[in-house]
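Trainee: the amino acid sequence is not available; the structure is as follows:
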C-alpha cells in the first residue's frame, strides 16, 4: 500500500514540475528573447526569421505597440522593409513567442 502512495506522490510531483516548466515564458522579465532585445525596427519575413511569432488575444508573452518613430521601449515595434534590428515570421502554430497588439502599455506583462 505504501508503495502505491509513494508512486502516486512522485507522479503528481512530476506533473507539477512539468506544468511549471511549460508555463514559463520565453521572454525574460527585462524584455529579451535569446539575446534579442524586443524593441526596435522589425522586418516581417516568410522564412528564416529570428523569431517565430503568434498573435494572440489573451495571455501573451509580450504586448506590442506599433509606432512610426523611435521604437525605444520594450514592446514598441516599428515595421520596416530594411535596416531592421530583428526579423519575425507570423505563424499559427509552434511559435517562439506569443504577442498581443495594444494601443498603450507595451512590454512584458
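Mentor: Ah, there it is. Since we're looking at a predicted model, the values are computed, not measured. Residues are numbered from 1 along each chain as shown.
Trainee: C-alpha from now on. contacts and neighbour counts both.
Mentor: Will do.
Trainee: how close does the residue sitting nearest the centre point of the chain get to residue 20?
Mentor: Nearest residue to the geometric centre of the chain (Cα atoms, centre = their mean): residue 97, 2.6 Å. Residue 97 sits 17 Å away from residue 20, taking Cα to Cα, to the nearest Å as the criterion.
Trainee: for the closest residue to residue 50 other than its chain neighbours, what are its contacts?
Mentor: Leaving aside its sequence neighbours, residue 50 sits nearest to residue 87 (Cα to Cα, 6 or more residues apart in numbering; 5.2 Å). Contacts for residue 87 (Cα atoms under 8 Å, 6 or more residues apart in numbering) come out as 42, 43, 44, 45, 49, 50, 51.
Trainee: work out for me the element residue 87 sits within.
Mentor: Take DSSP states H and E as the rule and residue 87 turns out to sit in strand 86-90.
Trainee: next up, a structure to set beside the first:
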C-alpha cells in the first residue's frame, strides 16, 4: 500500500513539474535587450489572428510592458509602429493566458 502511494506521489510531482514548464512559468522579459524569447518588444509590429510570435493581453494596471504607438522610428523599448508587412514581431491580442501584458501609454514607454 505504501509503495503504490509513493509511486502516485512521485508521478503527481513529475506531472505538475511538466505542466508548469509547458505554461512558461520561467519565461520573462529580457531587460538587457527588451525582448521576450528572442522577439523584440519594440519596432515594427504586425497584429495577426494566427501564428503569432507573441500573444499579448491589454491591461489597465500592472503591465509587463508600457507601449507607446508611434508613426516612425520605433527604436526604444516599448515603442511600437503598427505595420501590415515586414514586421519585426507578430503579435496576437488575447483575453487570457498571454505571454506579455501591456498597457498603452502616451509617454514614457518601456518596462515599468
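Mentor: Happy to help now that I have it. Just so it is clear, the model here is predicted, and its values are computed rather than measured.
Trainee: now the TM-score, please.
Mentor: Remark: TM-score between the superposed chains equals 0.75 [TM-score structural alignment, normalised by the length of structure 1]; 87 aligned residues with a Cα RMSD of 1.4 Å.
Trainee: now the aligned residue in structure 2 for the residue nearest to the centre of structure 1. Nearest residue, chain neighbours left out?
Mentor: Mapped onto structure 2 by TM-score structural alignment, residue 97 of structure 1 lines up with residue 100. Once flanking residues are discounted, residue 100 of structure 2 sits nearest to residue 56: 5.1 Å by Cα to Cα, 6+ apart.
Trainee: and the helix or strand containing that neighbour with strand 89-93, angle?
Mentor: Using DSSP H and E, residue 56 of structure 2 sits within strand 54-58. Angle between the axes of strand 54-58 of structure 2 and strand 89-93 is 50 degrees (criterion: axes from the mean of the first three to the mean of the last three Cα atoms, to 10 degrees).
Trainee: what residues in structure 1 pair up with the following helix or strand past strand 54-58 of structure 2?
Mentor: Per DSSP H and E, strand 54-58 of structure 2 leads on to strand 65-69 as the next helix or strand towards the C-terminus. Across structure 1, the stretch matching strand 65-69 of structure 2 (TM-score structural alignment) is residues 62-66.
Trainee: can you give me the strands in structure 2?
Mentor: Chain-ordered strands for structure 2, with DSSP state E as the definition, fall at 29-30, 35-36, 39-40, 43-47, 54-58, 65-69, 79-82, 89-93, 100-104.
Trainee: any chance of those in a markdown table, plus distance to residue 112 of structure 2?
Mentor: A markdown table is the format used below for the strands of structure 2 (distance: least, Cα to Cα, whole Å):
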| stretch | distance to residue 112 of structure 2 |
| --- | --- |
| strand 29-30 | 12 |
| strand 35-36 | 14 |
| strand 39-40 | 17 |
| strand 43-47 | 18 |
| strand 54-58 | 15 |
| strand 65-69 | 6 |
| strand 79-82 | 14 |
| strand 89-93 | 20 |
| strand 100-104 | 10 |
